[in-house]
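Peer 1: Just need the structure, nothing else, for what follows:
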Amino acid sequence: MQISVIGCGYLGAVHAACMAKLGHDVIGVDVNAEKVRLLTRGTAPFHEPGFDDLLAEQVDSGRLRFSTDFAELAGAQVHFVGVGTPQVEGGYAADLTYVNAAVDSLLPHLHPHPDGPTLVVGKSTVPVGTAAGLAERIAPTGALLVWNPEFLREGFAVQDTISPDRIVYGVPQDAEQARAAQDTLDEVYADLLRQQIPRLVSDYQTAELVKVAANSFLATKISFINAMAELCEATGADVTQLAEAIGLDDRIGKKFLKAGVGFGGGCLPKDIRAFMARAGELGVDQALTFLREVDTINNRRRDHVVQLAQHAVGGEFSGTRVAVLGAAFKPNSDDMRNSPALDIANRIAGSGAQVRITDPQAGAVLAQRRPDMDVSSSAEEAMRDADVVLLLTEWDEFKNLDPETTRSLPAHPVMIDGRNVLDPAQWRAAGWTYHGIGRP
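Peer 2: As a prediction, this is how the structure comes out:
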């Protein structure tokens, strides 16, 4: 099929390449000329495992191309919209500027297609009720709107697109339109459906809610175990053993029960806040008041790590050296949006410490964006002469550090393990003072 993808950031670029991998003829459109130039060369503008090879392969195949010109997508039958919905400046709500601009730019190029209905397929995470309004704007062109939320995990985006755990369609109310839209999107995802991947067909509102509900639940699990970590620290209990014990209950499960510095990135923080804001607009804000505490607990973990580091250096940061291992919000990514590691580093530097920060992928990006920060090329370089070391992103390079050989690098061998990924006994035996999160 001929497919367009509007918005070639993280979501859009991965989706475009994966659709080409499935055999479709795909054009990605973005207003950022530099991004389009890089993608056209087969060069990814961000780090995502497996994506560089996939992108180059599909560009070379001729099935995937990129442009800044919306007129080039006029022949496509299915148009995916995958632009960002950041948090509005000064508020919690989602900013729909990019979604509205994408649809406005698309409308003049929506035409009947000889092989079936023309579809506009929303993938962006939007407040419930958005799709219905967009469908009304699209209706005069004869095109149909489907809402098809994405469930990508950074670091696993290619896998999650090619082999997702579920596919959700939000289709029009009209039964005939719903069937036509479903049949067309089934053709797009034919290879995935042959894998027996579950497909759920719903109305627009339910499809919009699926993504934010899932993210809110995951955020709640993370903040729950971090709240337990606070109790463990007050009582001398071990949150890692506690998480293992409750995770063995199959009603709860082990995933997302790792205490640490909390969640960040471009999805969970802004999605739960936008969810709360939308609930308020709908007059049901009390239904989601618990998410305010989820958000508060998450931010409190960052405060706690700063306090641990301050205590470790004698109560004052001024004149001290602090090594921060990690800048990305999670490993296998160079995404620093709302990164706990970067936020903690900024707070400590703002309190007068000399901070050296390192990250295997985000380090180069950080050095370019923030020339004011001291970015080291390796963990060993960052740790040299430090008064305290903070492990804040669980890259394998940091998890596999040898406490024996690194013992002599810092001025004071103090390790604050903000992700609970190191063996406390091993590090203490090597002469380090070790502090975990919620661990005795």
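Peer 1: Only C-alpha atoms from now on, for both contacts and neighbour counts.
Peer 2: Noted.
Peer 1: For the longest helix along the chain, name the packing helices and strands.
Peer 2: Taking DSSP state H as the assignment, the helix of the chain that covers the most residues is helix 204-235. Packed against helix 204-235 by the contact rule (3 or more CA pairs under 8 Å, 6 or more residues apart in numbering; DSSP states H and E) you find helix 130-138, strand 144-147, strand 167-170, helix 239-247, helix 268-281, helix 289-312.
Peer 1: Please give the structure of this sequence too, so both can be compared:
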Amino acid sequence: MARTKITVIGLGYLGATHAAAMAELGFDVLGLDVVPEKIKLLEQGRTPMFEPGLEELLRAHAAGVGGSTGRLRFTDSWAELGDFGDVHFICVNTPQKHGEYACDMSYVDAAVESLAPQLTRPALVVGKSTVPVGSAERLAARLAELAPAGEDAELAWNPEFLREGFAVHDTLHPDRLVAGVRSARAERLLREVYAQPIAEGSPFIVTDFPTAELVKTSANSFLATKISFINAMAEVCEAAGGDVAKLAEAIGHDDRIGRKFLRAGIGFGGGCLPKDIRAFMARAGELGASEALTFLREVDSINMRRRAQMVELTREAVGGALLGKRIAVLGATFKPDSDDVRDSPALNVAGQLHLQGAQVTVYDPKGMENARALFPTLGYAASALEAVRGADTVLHLTEWREFKELDPATLGDAVAERHILDGRNALDPQVWRKAGWTFRALGRPTA
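Peer 2: The predicted structure follows:
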């Protein structure tokens, strides 16, 4: 029997990773995107974003790269896609609507509208994008209506759970696979696609459409809540003179709570958590269940408040007025091992300081180009040492390993004042204080 052929629609962060991983699992894969420049990059085995291990996978499988398996090709033709594939993964973006909390479904809808007329034989269309609950039901009906194959063009929902910086690992070795399906055939095809991870022990959870859609938004909401909980405790620690790092360590030993996501700091950002919890609140309101998620408003509020608190701590550190003060910001991405600056708390803080008159210089190991495009008026340096030169205060806002390994004495010789604010609670206060620095972190004692 011929091996299932796979297509991937949308070759951004999720789609490019999924396409390369499917080729790594041995499938012939055809990826589609509407941006020619993106296709050209991927054909050369290069990525439009930084993700550890992804370029290596592309070079191993992209047909345009010499010495590769040739299992991975790219196109902008919907007709070619429909003719090629048995299983079609939709991996397009679902951003927050401008001026609203709700999710913008226009890219997903456009993908279905373009793909469906090309499906002349039985096919499985698999949604991976994060969507409001109820979307799959609507899209399945539209798919059957538009596809020449009719009801033989089925829909399934298979949410992604990728962590930026670990996306390749999370695709090839997922901690769980969720399949929202309506038929034994759809389940069988997805089990075939994920046969290797399932054989390695990844749980395969079969659900209905609404549950599959809710799993992703529920998981993100829980993680966001846990982050905001410890940041709320940091606010109480600051008021009471406690140490949130020790508090987190103590409660983390309770295995019902766990240690992960309990590091207080300037909060979460990125292209997923903030917009996903807001879209979840909006959808719950549409369903008449808004009261169930009112707590997420406070989760969001706590998160945004931490950024403002970091600005205020910086103002205190430079003597009460930011105008003309030189501030070094270490970190631009929303998390380490990524070049993603979408809704980055680090850049948000840097931008606020700049707007209030400070001279801000930013350094990040991977996010400089994206940061410059988003905040062109900030200053940028080629290294951490260059960024801190002449600074009145240094802010550590993204927990890159490079920053943890910095020598406080060397940096101390370059700054105007040895003040450092750790917005991620990732540096060792004793090491910095021994080197003569005034060290401050959110939710921790000043000495």
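Peer 1: Any idea what the TM-score comes out to?
Peer 2: TM-score for the superposed pair, counting by TM-score structural alignment, normalised by the length of structure 1: 0.97. Supporting figures: 431 aligned residues with a CA RMSD of 0.9 Å.
Peer 1: superposed on structure 2, where does the longest helix of structure 1 end up, distance-wise?
Peer 2: Comparison of helix 204-235 of structure 1 with structure 2 after fitting gives an average deviation of 0.3 Å (mean CA distance after the TM-score superposition for structure 1).
Peer 1: That helix aligns to what range in structure 2?
Peer 2: Across structure 2, the stretch matching helix 204-235 of structure 1 (TM-score structural alignment) is residues 209-240.
Peer 1: what's the angle between the longest helix of structure 1 and helix 130-138?
Peer 2: With axes from the mean of the first three to the mean of the last three CA atoms, to 10 degrees applied, the angle from helix 204-235 of structure 1 to helix 130-138 works out at 150 degrees.
Peer 1: Buried by neighbour count: which residues of the match of helix 204-235 of structure 1 qualify?
Peer 2: 209-217, 220-235, 237-238 (16 or more other CA atoms under 10 Å).
Peer 1: Name the nearest residue to Thr211 of structure 2, sequence neighbours excluded.
Peer 2: Using CA to CA, 6 or more residues apart in numbering and skipping the chain neighbours, the partner closest in space to Thr211 of structure 2 is Gly180 (7.2 Å).
Peer 1: Distance to Val120 of structure 1 added to the helices and strands packed on helix 204-235 of structure 1, as TSV?
Peer 2: Output for these, formatted as TSV (distance: least, CA to CA, whole Å):
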stretch	distance to Val120 of structure 1
helix 130-138	8
strand 144-147	5
strand 167-170	12
helix 239-247	41
helix 268-281	23
helix 289-312	32
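Peer 1: Deepest in the core, which of the ones you listed is it.
Peer 2: strand 144-147 (a mean of 27; mean count of other CA atoms under 10 Å).
Peer 1: Mean per-residue distance, it versus structure 2.
Peer 2: Here strand 144-147 of structure 1, set against structure 2 after superposition, deviates by a mean of 0.4 Å using mean CA distance after the TM-score superposition for structure 1.
Peer 1: what's the spacing between the aligned partner of Gly260 of structure 1 in structure 2 and Glu56 of structure 2?
Peer 2: Aligning on TM-score structural alignment places Gly260 of structure 1 opposite Gly265 in structure 2. Distance of Gly265 of structure 2 to Glu56 of structure 2, given as CA to CA, to the nearest Å: 33 Å.
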